[in-house]
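Undergrad: with the input below, show me the fold.
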Amino acid sequence: MLLTFVEVPGVYVDFTSRTLQVFDHVECYVTQWDQDSVHLEMYNPTSYSTVVTLLADERTNTRSVTHNYFGNMKMVPLSAGERIQIELQK
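TA: Just a heads-up that it's a prediction; the model follows:
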C-alpha cells in the first residue's frame, strides 16, 4: 500500500550536505561536485538490466519533494555490467 504514494529513489543526492545515498543494487560514486550539479559514475554489477531512479534534492528546500515528486526523478537505464558517467542537475 505504501508504494502507491511513495517511491524510494535508487540513488538520492542531497546538495545541502553533499550526501550520496544508494538504495538500489548498483554502485554509484561522486566524481565531481559543482555548485548546481554533481557528476556520478554508476555501475550495474548484476547480471540483469535495470532502470535506476535518481533524485537530486536540497534538504533546506521543503517544497522540492512533495506527494508527486516521482516526475522529478531522472530515470537511467543500465544494462548488465554497464558503467556510465552522468551529470545530475540540482
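Undergrad: okay, CA-based contacts and neighbour counts for the rest of this
TA: Will do.
Undergrad: does the closest residue to Ala56 other than its chain neighbours sit in a helix or strand, and which one?
TA: With sequence-adjacent residues excluded and distances taken as CA to CA, 6 or more residues apart in numbering, Ala56 is closest to Val13, at 4.8 Å. Assessed by DSSP states H and E, Val13 sits inside strand 11-14.
Undergrad: to compare with the earlier structure, here is another sequence to fold:
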Amino acid sequence: MQTKTFNQTETDRIIEMAWEDRTPFEAINFQFNLKEQETIELMRRELKPQSFKRWRKRVQGRSTKHLMLRSETMNRFKCDRQRQISANKISKR
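TA: As a prediction, the model looks like this:
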C-alpha cells in the first residue's frame, strides 16, 4: 500500500478528527481520501505508542465512529455545544 503524504496542518486535522467521538471514519475518508485502515496507520505513525494504544482502545467498537452503526437520530459530526474550529484553533466567541 502506498503511503499518502500530508502537510503538518492536514495531519493535525486528521488526528483531531480521529480523536473526536462524533466524527466517523467516513468523514475522514470524504475529506482526506483516507480509508479507516490508512487512518489507523497514520495514527500509529504520528502518535506516541501509549497515545496510540489509548486512542485504539477508545475507538474500537465505538458506534459513533462508523456511519452504518450510528443511530438515525445522530446526524452531526460534533456536539452542538462544541465551539467552532477554524484553522485548527478554537475560535473565541
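Undergrad: TM-score of the superposed pair?
TA: Remark: TM-score between the superposed chains equals 0.24 [TM-score structural alignment, normalised by the length of structure 1]; 47 aligned residues with a CA RMSD of 5.0 Å.
Undergrad: quick one: name whatever helix or strand follows the strand holding Val13 of structure 1.
TA: Counting by DSSP H and E, what follows strand 11-14 of structure 1 is strand 19-22.
Undergrad: next secondary structure after that next one?
TA: Taking DSSP H and E, what comes next after strand 19-22 of structure 1 is strand 27-33.
Undergrad: could you list the buried residues of that following strand?
TA: 28, 30 (16 or more other CA atoms under 10 Å).
Undergrad: hang on, isn't Leu40 of structure 1 packed against Val30?
TA: Yes - taking contacts as CA atoms under 8 Å, Leu40 of structure 1 lies within contact range of Val30: 4.6 Å.
Undergrad: sec struct for the residue nearest to Gln85 of structure 1 when sequence neighbours are not counted, please.
TA: Counting by CA to CA, 6+ apart, Gln85 of structure 1 lies nearest to Glu41, which is 4.6 Å off, once chain neighbours are set aside. When classified by DSSP: H, G, I helix; E, B strand; the rest coil, Glu41 of structure 1 comes out as strand.
Undergrad: no further queries at this time; thank you.
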